[in-house]
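Engineer: I'd like to go over a predicted model; first the sequence, then the structure.
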Amino acid sequence: MHRLRRYLPILDWGRRYNRGAFMDDGLAALIVTVMLIPQSLAYAMLAGLPPEMGLYASMLPLVAYAVFGTSTTLSVGPVAVVSLMTASAVAQIADAGSVAYIEAAILLSLMSGGMLLVFGVLRLGFLASFLSHPVIAGFITASGVIIAISQVRHILGIKASGDNLLQLVTSLGGTVADSHLPTLVTGGATLLFLLWVRSGLKPLLLRLGLSDYWAGMLTRTGPVFAVIGTSVAAYYLDLGARGVSLVGHIPAGLPDFTMPVLVHPAWRELLVSALLISIIGFVESVSVGHTLAARRRQRIMPDQELIGLGASNMAAAFSGGYPVTGGFARSIVNFDAGAATPASGILTALGIGLSALFFTPYLAYLPNATLAATIIVAVLSLVDFSILKRTWDYGLSDFVAVAITIFVTLGLGVETGVACGVLASLALHLYKTSRPHMAVVGEVPGTEHYRNVDRHEVITRSDILSLRIDESLYFANASFVESRLYALLDEQPDARHVILMCTAVNEIDLSALEALESINRQLRDRNITLHLSEVKGPVMDVLRHTHFLEELSGKVFMSQHHAVKHVMAVEDEAHQNKPHNWVI
């Protein structure tokens, strides 16, 4: 039963569910539902899909995550970055809005869900660590810029296209003179209103006497007021007849549960895109989940999160949706609204389902410019170019990775950008670990501690080279360690003993072992003894299964201090027993 609860967390929190939790979840679901309806429509438009698909992707995936996910407050559904990646991937297969385009988007969700499920079963959640947070921040920043610029055409009422910043700006520049005034007024007014809501509505509500909680909740539902206001204006002013593009008819009802087209000619072309969407979606979701869980002193399990997100994407595919993940904005609202359990997601799905049944006819007059303004304001919070300065101040390698990700994403598109970000992260990791920090250490006077000779006043001896290696030893750095050791010995010709301090060495692979064996032989040929100190238990377990310890010219010591004192005693004894040539 315990093993089953591990894969079905609902069996754990469900048996403790009570009326109080239901009331908390119900209130949170009501607030999130109100926010999600315009957001889901907007992100579907961003993905180049019919607006109802945004609603479909916000129903069954929430239920699936509630069953399999481990976060109490994470809200799963369409998000800006994944919607942009979906549009970028599927646009290579078919024209936006076509049946083939819709089928490819659904297939992409199915493929992404399948990959995430496999990763979860194989417990590969640790792979997310290979994509550093600065790289993710850089990718999201660049994607936010592309998303915002791509929506300007809807605000201006013109046609423009492009997969990267240069293409978009060039396309917009060529058609900006054809801007449609009624659309510009509608979109511009909505954009200004939403920007004011973000910064000015909450202080106004606080001055009117509302509590901080309700003022914050009403501020987050600002897009709903924009949707209602512009839809009413479009109806009474007949903006559609004046050339303003409207959402139009949205089919009322729940999605059909159908089998996606499995034998699709585009699956090979979508394979890499599905993998990138899976990685980005998982990293974003886990980041949000960890942040919110920490606030309540809870925790999430990354491997199970893979299964939860995989099930959510599979559910989206079987209900006419497209790829989903945990969204930051909606999860924050869910958290602040007091969601107690994942049941809030089920209740939210119920609310969106009721909206799809009874309220979609009222969305027919919703201007596309309103949805574009909603997207622009939402993604502006994602844009954070300060990450460049922070990484520059902290370290060159992180700055290079972030800069590559941002500029490649802006210049070549989202898929190329995230691929380069992953490669840059891995390359920089390999570079840093292939050139580990190695410090010559000496005894801090009056203690048994050993520190870097370049940073501290320490005691050293010319016949002993004490060297601390601050990295695990593996194939990528074995040659560097060997070369560095010989270079230090050339600078210290009187050395008769080398003591490798292995405090930070957590692993020694076969290539590194062969390098140590070579070092041991060459030092022996030069009448230099090799010793090891402070070797960790797991590393010693591995070494004991080899012949290295038998062939080691010196010894292995529990501490650096004991090693140095032993060598000093050996050298002093050797000097005392050495015959003297008396010159008379």
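Structural biologist: Everything's here; your move. This one's a predicted model, so the numbers in the text were calculated from it and none came from an experiment.

Engineer: hey, let's count contacts and neighbours off CA atoms from now on
Structural biologist: Fine.

Engineer: pull out the buried positions in stretch 503-511.
Structural biologist: 503, 505, 507-509, 511 (16 or more other CA atoms under 10 Å).

Engineer: quick check, nearest of those residues to residue 571?
Structural biologist: residue 503 (24.8 Å; CA to CA).

Engineer: number of nearby residues for the residue nearest to residue 384 when sequence neighbours are not counted?
Structural biologist: Here the nearest residue to residue 384 in space, its sequence neighbours aside, is residue 141; by CA to CA, 6 or more residues apart in numbering that works out to 5.6 Å. Neighbouring residues of residue 141 were enumerated by other CA atoms under 10 Å; the total is 26.

Engineer: before we move on, the earlier item: report the two of the buried residues of stretch 503-511 separated the most.
Structural biologist: Going by CA to CA, the pair spanning those furthest: 503 and 511, at 19.6 Å.

Engineer: presented hereafter is structure B, for comparison with structure A:
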Amino acid sequence: MLHWLKHYRRAMLAGDIGAGIVVAMMLIPQGMAYALVAGLPPVAGIYASILPPIVYALFGSSMTQSVGPMAIVSLMTGAVLAPLAPGGSGLYSVLAAQLALVCGIVLLVCGLLRLGFLANFFSRPVMSGFTVGCALAIAAGQVKPLLGASFPHWHAPSAMLGIGAVIALFAARRYLEPLLQRCGMPAHAAGVAAKLAPMLVVLGGLALASLLQLQEQGVKLAGDVPSGLPQLNLALSHAHWRALLQPGLLIGFVIFLMSMSAAQALAQKRNEKLVSNHELIGLGAANVAAMMSGGFPVTGSLSRSAVNFAAGAQTPLASIITAVLLAGALVAPTGWLALLPLPVLAATIIVAVLGMLELGTLKTAWRYDRGDAAAWIVTCGGVLVLGVEAGVVVGVLLSMGTLIWRASRPHIAVLGRIAGTEHFRNIDRYPAETQPDVLLLRVDANLFFGNVEAVGERIEEEVRSHPTAQHLVLVMTAVSSIDTSALFALGEWNASLKRRGIALHLAEVKGPVLDRLRESDLPAQLAGPIFLSTAMAAQKLHKGRDGEYAEYI
């Protein structure tokens, strides 16, 4: 906070105030809706939107991130707490806040230990599949509140109101912005105004509930919303720490991933720099604040942050203004919020999460890498079939498994010389010349315990395929590290090849790798020097017809 306050300018204030007002109008229905997804009273969503963004502004590195309730994190919260306590009970609310504390501690510890790089181990296809699976699960869970009862035994007034709200929201998303532009509104303002359609629909639902006495017709309403600010407390259930620890780790991981994806997308537009470890600390502190103010786990929302950005936010002051306005809404009489129809809230949730059904990643992965496409499908299916927590675990395991599988099967190319040049290329891709007595193999990966067996098998295969080879040169252009297991393997390969009359050589070894090799006995065991280039190795080792070593270049 000291950094952006130090550079704050009066010209930024108008944008921050405008964005703060717009996001506050967006957060009232959105926060209440996501609280319902988490199985909590609607007011908990507003509680979770006041103190957390203020605390995030102290430590976070994003200038336009909007921290608060988010659909996927709310779904995970509900999935964790449902088996532990009855929905709507005091224990349920305590556990929701305690889960936020666990997530906050996990994020803070990771930030202090500088573990922000761990986010890189969750691949984009897996993240996309997880997001789509969660969106479908959330939408399916809101069908009953939307219709007033389970399909097909819906409650007619509730269904009419809910389906009407869905149609209105979809129509606003598709047509409102161009309509406002045709009416003379600037494109930027029209885009921001269109994002406020959920608030307009909510106000329309409130008006209908009041005028038509919908509660008397069986339509469920939000009910009494307590006025006044949330009380700061540390209510905990010591019997549930163990039950909340593992889910807290998973949700904390998802909180960081979701927040970083949102913050990075916006930071790139302004050439701003994010510090992942500061983000971890900011999000951790925000979740601890959510716990103290009676909320539940929170994160950065891509859609809400985008609105904050588009509305002109310059610094985290916009989020602080949003929080102050929401606090003011709770201090003022809240009786009007009690009339909010639950089918309308369900409609806002369904339309919001269906906007997360982005299939472009799957299409690209299917064309580019079927393995990534399979990971997308398995992760999405895991969320829908096994549940959200299992879906996260499946996604992490798939990401790590894919990384390990690919690292254990490195690409190895047989090289030949491009005629008339000193360049050596893969003979399967280029019309390159080879020599019968010199076998050149380029290893396109680091050598470590996980892939030395595969590399050894490929060496044996190529040696059998080239029975006249007297020299084997491993071209190490792409090798940045060799671990101890790989060092021993190199020594074993050298000894095995030597017994068969084949000399092992190395070429184009990177400086740091060569420095470490010189600390071992391997260079002395090799048949010749470690060559500076592939061309020099080929020139030195190739024999002419007279049996003497000939010029290869």
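Structural biologist: Everything's here; your move. Note that the coordinates shown come from a computational prediction; the quantities given were computed from them, not determined experimentally.

Engineer: what about the residue mapped onto the residue nearest to residue 384 of structure 1 from structure 2, distance to residue 393 of structure 2?
Structural biologist: Counting by TM-score structural alignment, residue 141 of structure 1 corresponds to residue 132 in structure 2. From residue 132 of structure 2 across to residue 393 of structure 2, the span is 16 Å (CA to CA, to the nearest Å).

Engineer: hmm, residue 406 and the residue nearest to residue 384 of structure 1 touching each other?
Structural biologist: Yes. Judged on CA atoms under 8 Å, residue 141 of structure 1 makes contact with residue 406 at a distance of 7.2 Å.

Engineer: residue range for stretch 287-298 of structure 2 in structure 1?
Structural biologist: Under TM-score structural alignment, the match for stretch 287-298 of structure 2 is residues 313-324.

Engineer: now do the buried residues in that stretch.
Structural biologist: Of all the residues in stretch 313-324 of structure 1, those buried under the rule 16+ other CA under 10 Å are 313-324.

Engineer: can you tell me which of the residues you listed end up in helices?
Structural biologist: Among the buried residues of stretch 313-324 of structure 1, the residues falling in helices (DSSP state H) are 313-318.

Engineer: in the stretch 151-300 of structure 2, which spans are strands?
Structural biologist: Taking DSSP state E, counting those that start in this stretch as the criterion, the stretch 151-300 of structure 2 carries its strands at 299-300.

Engineer: if we can go back for a sec, residues contacting the match of residue 141 of structure 1?
Structural biologist: 356-358, 380 (CA atoms under 8 Å, 6 or more residues apart in numbering).

Engineer: buried set for the helix or strand in which it is found?
Structural biologist: Counting by DSSP states H and E, the element that carries residue 132 of structure 2 is helix 124-141. Of the residues in helix 124-141 of structure 2, 124-139, 141 count as buried by neighbour count, 16+ other CA under 10 Å.

Engineer: and residue 537 of structure 1, how far is that from residue 503 of structure 1?
Structural biologist: When distances are taken as CA to CA, residue 537 of structure 1 and residue 503 of structure 1 turn out to be 11 Å apart.

Engineer: cool, and residue 206 of structure 1?
Structural biologist: Counting by CA to CA, the gap between residue 206 of structure 1 and residue 503 of structure 1 amounts to 56 Å.
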